[in-house]
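J.: The following comprises the amino acid sequence and a computationally predicted model.
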Amino acid sequence: MRIAATVQDSIVDGPGFRFTVFVQGCGRRCPGCHNPETHDPAGGSEHPVEELVSRMLSNPLTDGLTLSGGEPFEQPEECLMLARVAHENGLNVWSYSGFTYEQLLRGTPAQQALLRELDVLVDGPFLLEQRTLSLPWRGSRNQRLISVPQSLATGQTVLLRP
């Protein structure tokens, strides 16, 4: 898996202590992006998914996995493997994406599989003109916190209210 970095015990990428994986590569290249170093798909470094799993599970205080970027849905197979192991070990799974929930519902089979494995999706591109520091876990006002299981069960987009 090509990643830019990981953060053990992040408290800004979702609730609780989180193992955050910043995937490498993002075709969106949003102006003002918080992580522009993750845009180049040839940047970062390769790591076996098993290594990331080991690091994720090394801390018994970890509450969840957050997939960030870069764009996790540009590496859906690898992210799916991490998400499944996180769930198997009682962790919740969040992902950030520049794609909207509705776009991912129509995405590739691998993207749809990753979406189904998420507890929360923070969706939508970062928009510099809508930048905010007042909303938890989001960088711009257009981004939504979506409860994926509830949305899939009801057939309607269900927003999470932190």
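T.: Noted; the coordinates are in hand.

J.: going forward, measure contacts between C-alpha atoms and count neighbours the same way
T.: Fine.

J.: now the helices for this structure?
T.: Along the chain, the stretches classed as helices by DSSP state H are 49-57, 76-88, 101-105, 109-116, 148-154.

J.: can I get the ones you listed in TSV with mean neighbour count and distance to Gln130?
T.: As requested, the helices of the chain are arranged in TSV below (neighbours: other CA atoms under 10 Å; distance: least, CA to CA, whole Å):
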stretch	mean neighbour count	distance to Gln130
helix 49-57	15	33
helix 76-88	19	27
helix 101-105	17	19
helix 109-116	19	25
helix 148-154	15	24
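
J.: do you know which of those helices lies nearest Arg141?
T.: When these are compared by CA to CA, helix 101-105 sits nearest Arg141, at 15.5 Å.

J.: OK, contacts around Gln8?
T.: Contact criterion CA atoms under 8 Å, 6 or more residues apart in numbering gives 17-20, 56 as the residues in contact with Gln8.

J.: let's bring in a second model and compare:
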Amino acid sequence: MKVLLRTAGIINESIVDGPGIRLVVFAQGCSHNCAGCHNPHTHSYDSGELMEIDAILNAVRNNPLLDGITLSGGDPFEQAAACALLAGEVKKLGLNVITYTGYTYEQLLDLAVQREGYEELLKNTDLLIDGPFVLKEKNLLLRFRGSENQRIIDMNRTRSEGRLVLAEL
């Protein structure tokens, strides 16, 4: 079965979208519309390009330098089922997954009850950078995030300890 993901673009190797060398998938579509967003061209649900998950996985398999992938956007949770499938396959390759979202972790837990793929995407995410970009809290010195309110959550420890655990990077 062919699974499609609407993307705004892909960066084959990045060192600024999480630790290590990462393939970055920019999901197309975002309802947050944060003032000062770094990627406002990703907000529209009608733009971008439909890509097969298998094509993205082939790019991952063909680059032995990668530590993992980063799902950015837009908001990957707007296409949670397809992103969850991609993330799960990347995990099977022994790589890690970072997911950016404008939702907070707490909002995602609430939405996971009613929205397809949310729970699976959270399950297949190693680091979650959560929260909307807040222009008043913009800080260019932060690692892997744009504003002070955004958190980098260690999802593996959060799951194992049963409480929210921030990543120590």
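T.: Great, that's in hand. Note that this is a predicted model, so its numbers are computed, not measured.

J.: Which position in structure 2 pairs with Leu121 of structure 1?
T.: Aligned against structure 2 by TM-score structural alignment, Leu121 of structure 1 finds its counterpart in Leu128.

J.: what's the spacing between that match and Gly162 of structure 2?
T.: Distance of Leu128 of structure 2 to Gly162 of structure 2, computed by CA to CA, to the nearest Å: 16 Å.

J.: between those two, who's got more neighbours?
T.: Set side by side, Leu128 of structure 2 and Gly162 show more neighbours around Leu128, with 24 against 9, by other CA atoms under 10 Å.

J.: So for structure 1, the centremost residue is which one?
T.: Residue closest to the mean C-alpha point of structure 1, counted by CA atoms, centre = their mean, is Ser95 at 2.0 Å.

J.: quick one, longest strand in structure 2?
T.: Ranked by residue count, the top strand of structure 2 under DSSP state E comes out as strand 4-14.

J.: from the chain's centre, how far out does that one sit?
T.: The chain centre lies 11 Å from the centre of strand 4-14 of structure 2; the measure is CA atoms, centre = their mean, to the nearest Å.

J.: Show me which residues of that strand are buried.
T.: 4-10, 12-14 (16 or more other CA atoms under 10 Å).

J.: ok, now stretch 138-145 of structure 2?
T.: For stretch 138-145 of structure 2, the buried set under the neighbour-count rule, 16+ other CA under 10 Å, comprises 138, 144-145.

J.: so stretch 42-51 of structure 1 corresponds to what in structure 2?
T.: Counting by TM-score structural alignment, stretch 42-51 of structure 1 pairs with residues 46-55 of structure 2.
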